[in-house]
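1. structure for this input, please:
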Amino acid sequence: MRTIELEDNQVKLIDQTLLPTEAKFVKCINVEELARAIEEMKIRGAPALGAAAGFGLAITVMNSESTKPEKMLQELKNAAGRIRRTRPTAANLFSALDRVMKTAEQNAASVEELREAVVEAAEAIAEEDIQVNQKMGENGSELIEDGDTILTHCNAGSLACVDYGTALGVVRAAREQGKDVSVIATETRPLCQGARLTTWELQRDDIPVTLITDNMVGRVMSEEKVNRVIVGADRIAANGDVANKIGTYTIAVLANRHEIPFYVATPLSTIDPQTESGGEIEIENRDPKEVTTLAGQELAPKEINVLNPAFDVTPAELITRIITEKGVFKPSEIKSLFD
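-> Alright, predicted model coming up:
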């Protein structure tokens, strides 16, 4: 199942806020609707946001009535600016915008050439995501042994990408090789992406999955029920520090305590060589209501002070290996890929 695609000059995407009770696709007819879909988490996951960013620029030119390339370029710059303001942490969103805008500026001899180049660049980002994830899955599956139980946090499956997935792509590849692999999924508060999305994906693929609350991780590790941890990433700094869904750092500390390998599966497009360390990564802070309510039910007193960072940073020294489409690396080797 593709999470997002271009269709009839619109962006078609699955509304992930409705899962697991309803699998419904919605269409965004302009960049403002797409930007709101990103902000409202109808689409999420770093690779999927990269595809969304590219498609946002594509529908801008597809629906533009400009007759001059310079005017169309300005429309693209405005659209890119709006998308940049949606979510600050996911690296793929920004790298996709930069890639498509560079292509646009290099092909602005006419509106026809500009339109074609932008759409092709956006489609290429989406198609490459699928190929990259499959290769990443193959590379990561070599780290998986028959009979392993893998703990994952948040959702790093096909819903977080265009298709196949990063962390769950490794699990899928191992299963395709005939390995008996099962998954423990954390609920991932406050928006429960693990409970709502990861379990839904794995059930559809007939991959055994057990759901736990976030505060059970130490318990299941101490009972030796976890062989490895595999998570995705939203941005990786040059030194190998990883920004991922809030709670990832806690799991990495526990995995280190229990001597359990901790892997991060991510495409190279999520690595930001311009950011030296995790301390420089901008962490998105979201609406306090995500913490104080659940399915419309109040969980806390009104006007209570709330912290709601969407991500945390796991230091490189807690990460065993980083799995990419180019191979499996130590965190300290990441920067050399871009030198």
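2. contacts, neighbours, all on C-alpha from now
-> Noted.
3. please identify the helix or strand for residue 151.
-> Assigned by DSSP states H and E, residue 151 belongs to strand 149-152.
4. and stretch 218-237, what's buried?
-> 218, 221, 226-237 (16 or more other C-alpha atoms under 10 Å).
5. quick one: that stretch to chain centroid distance?
-> 17 Å (C-alpha atoms, centre = their mean, to the nearest Å).
6. pull up the distance across it, start to finish.
-> Between the opening and closing residues of stretch 218-237 lies a distance of 27 Å (C-alpha to C-alpha, to the nearest Å).
7. over to stretch 11-20?
-> OK, stretch 11-20 end separation, C-alpha to C-alpha: 21 Å.
8. list the buried residues for it?
-> Buried, per 16+ other C-alpha under 10 Å, within stretch 11-20: 11-17, 19.
9. residue 155 reaches residue 191, doesn't it?
-> No. In this structure residue 155 lies outside contact range of residue 191 using C-alpha atoms under 8 Å: 11.0 Å.
10. hang on, the earlier thing: adding secondary structure, write the buried residues of stretch 218-237 out as a markdown table.
-> Formatted as a markdown table, the buried residues of stretch 218-237 follow (DSSP: H, G, I helix; E, B strand; the rest coil):
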| residue | secondary structure |
| --- | --- |
| 218 | helix |
| 221 | helix |
| 226 | coil |
| 227 | coil |
| 228 | strand |
| 229 | strand |
| 230 | strand |
| 231 | strand |
| 232 | coil |
| 233 | coil |
| 234 | coil |
| 235 | strand |
| 236 | strand |
| 237 | strand |
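11. show me which of those is closest to residue 301.
-> residue 218 (28.9 Å; C-alpha to C-alpha).
12. buried residues in the one helix or strand residue 203 maps to?
-> Assigned by DSSP H and E, residue 203 falls within helix 199-204. Neighbour-count burial for helix 199-204, counted by 16+ other C-alpha under 10 Å, picks out 199-202.
13. please generate a structure for the following sequence too, so the two can be compared:
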Amino acid sequence: MQDDQTLKAIRYQRGSLSILDQLKLPDQSIYIPINSVDDAWKAIHTMSIRGAPAIAVCGVLSLAVELYHSQSKFDTIASVQQFVTDQLNYLITSRPTAVNMTEGAQTIIDYLIPLSNKQQDLSQYINELIVFMEQFLERDLADNHAIGQYGAKAISENNTSHKKLNILTHCNTGSLATVGFGTALGVIRQLQANDNLELAYFTETRPYNQGSRLTAYELVHDRIPHTMICDSMAGLLMRTQPIHAVVVGADRVTANGDTANKIGTYQLAILAKHHKIPFYIAAPTTSIDLNKKTGDEIVIEQRPSKEMTSIKGVNIAAEGVQVWNPSFDITPANLITGIITEHGVFKPDELEEKLLSLRKK
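-> As a prediction, this is how the structure comes out:
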């Protein structure tokens, strides 16, 4: 059994960053160093690290590390600003569907000028910029705990049977997809902590098996009662077993509540609607993109065919077969019961108004 450290997707201290290589899980727990933005881009693109919140934090901290070790190459604050802007725009291209990296990049870019108005010393400017970037780490962890608490409360209050709850989730949304605790899996963790969880069902999540490789790894580690199912078993599960809620994460939520998440989410939402099971999205507000009005505006990433035709390098499909492999699908807002954020649980049709009100505060 691994110690708690193995469940941290990201290890960071000033000037040093490493990530748990999720391509090696569950067989090996290996941390790989991230010494530059280029290292982070490759790790994100190849899915050595994945999960929208973790992608953003990894990207931002990789820039903090590179800034820390290359301070001497800058001679003006303007040169720092140009470097930071270019590197952040590059990181955004690593996995374009997840909005958190874009959101994080814009937050930092918006901070560059106000910081220069406050701090004129070059060395101090870089130091304060690094401190600002490091705050992404603690903020994500705090947001996840809040999501867990709000989600567990909403689902428990919706339970009229007064029995412990069976929850179904999809993909991996736990400590390995975030800085820690998780979003949808964080809700499950909180239900367990509250002694309200009977069983966590989760899909294997083909084609990349984030469920069987990663969610299983976390649930076994935390001794949370669980059962894994194949993706194609969800309908029968809902018909024959008491499922009290489906909770999944999000890579991007649009202003109207449409949600991009791991492929297979849409069909779970349809099945939940048919079986009258509440369907929740658990995501920090950094995953909500108010610049896009509906899910039709989201670009869906296409992944390599080998992810479907092989597992761990072993071919499982007929040679030469043609493949369609979208990494995400869009779940329409009308299939979503609520969106669990660090500020509370919102209905899709009130999401934009609530968020704009929060951002004005």
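14. where in structure 2 does the strand holding residue 151 of structure 1 fall?
-> The alignment of strand 149-152 of structure 1 onto structure 2 (TM-score structural alignment) spans residues 166-169.
15. biggest strand in structure 2 by residues?
-> Longest among the strand segments of structure 2 by residue count, using DSSP state E, is strand 197-203.
16. residues in structure 1 aligned with that one?
-> Going by TM-score structural alignment, strand 197-203 of structure 2 sits over residues 180-186 in structure 1.
17. again, but for stretch 340-351 of structure 2
-> Under the criterion TM-score structural alignment, stretch 340-351 of structure 2 matches residues 323-334.
18. what range in structure 2 matches the helix holding residue 203 of structure 1?
-> Against structure 2, helix 199-204 of structure 1 falls on residues 216-221 (TM-score structural alignment).
19. with structure 1 overlaid, report how far that stretch is off on average.
-> Superposing on structure 1 and averaging over aligned pairs (mean C-alpha distance after the TM-score superposition for structure 1), stretch 216-221 of structure 2 comes out at 0.8 Å.
20. aligned against structure 1, show me the partner of residue 330 of structure 2.
-> In structure 1, residue 330 of structure 2 lands on residue 313 (TM-score structural alignment).
21. next, the buried residues of stretch 41-56 of structure 2.
-> 41, 43-45, 47-56.
22. let me see the contact set for the residue mapped onto residue 137 of structure 1 from structure 2.
-> With TM-score structural alignment as the criterion, the equivalent of residue 137 of structure 1 in structure 2 is residue 148. Contacts for residue 148 of structure 2 (C-alpha atoms under 8 Å, 6 or more residues apart in numbering) come out as 182-184, 186-190.
23. buried ones in the lengthiest helix in structure 1?
-> Counting residues, the longest helix in structure 1 under DSSP state H turns out to be helix 111-141. Neighbour-count burial for helix 111-141 of structure 1, with 16+ other C-alpha under 10 Å as criterion, is recorded at 111, 114-115, 117-123, 125-126, 129-130, 132-141.
24. what of stretch 282-298 of structure 1?
-> 283, 288, 291-292.
25. in structure 2, point out the residues matching it.
-> So stretch 282-298 of structure 1 sits over residues 299-315 in structure 2, by TM-score structural alignment.
26. start to end distance for the matching stretch?
-> 29 Å.
27. stretch 336-351 of structure 2 too?
-> 12 Å.
28. ok, now which ones touch residue 68 of structure 2?
-> 14-15, 126-127, 130.
29. gap between the residue nearest to residue 285 of structure 1 when sequence neighbours are not counted and residue 252 of structure 1?
-> Leaving aside its chain neighbours, residue 285 of structure 1 sits nearest to residue 309 (4.3 Å; criterion: C-alpha to C-alpha, 6 or more residues apart in numbering). Distance of residue 309 of structure 1 to residue 252 of structure 1, computed by C-alpha to C-alpha: 18 Å.
30. what sits up against stretch 85-104 of structure 2?
-> Here stretch 85-104 of structure 2 has contacts from 37, 40-42, 44-45, 52-53, 55-57, 59-60, 63, 105, 109, 251-252, 260, 286-289, 298-301, using C-alpha under 8 Å, 6+ apart.
31. next step: the residues you listed restricted to helices.
-> 37, 40-42, 44-45, 52-53, 55-57, 59-60, 63, 105, 109.
32. now for residue 30 of structure 2: what does it line up with in structure 1?
-> Match for residue 30 of structure 2 (TM-score structural alignment): residue 24.
33. and for its match, the neighbour number?
-> 12 (other C-alpha atoms under 10 Å).
34. now for it: which residues touch it?
-> Counting by C-alpha under 8 Å, 6+ apart, residue 24 of structure 1 has contacts 14-15, 18.
35. if we go to 10 Å?
-> By C-alpha atoms under 10 Å, 6 or more residues apart in numbering, the contact set of residue 24 of structure 1 is 13-18.
36. dump the residue contacts of the closest residue in space to residue 338 of structure 2 that isn't next to it in sequence.
-> Nearest residue to residue 338 of structure 2, sequence neighbours excluded (C-alpha to C-alpha, 6+ apart): residue 347, at 4.7 Å. Listed by C-alpha under 10 Å, 6+ apart, the contact set of residue 347 of structure 2 reads 256-257, 280, 333-334, 336-340, 354.
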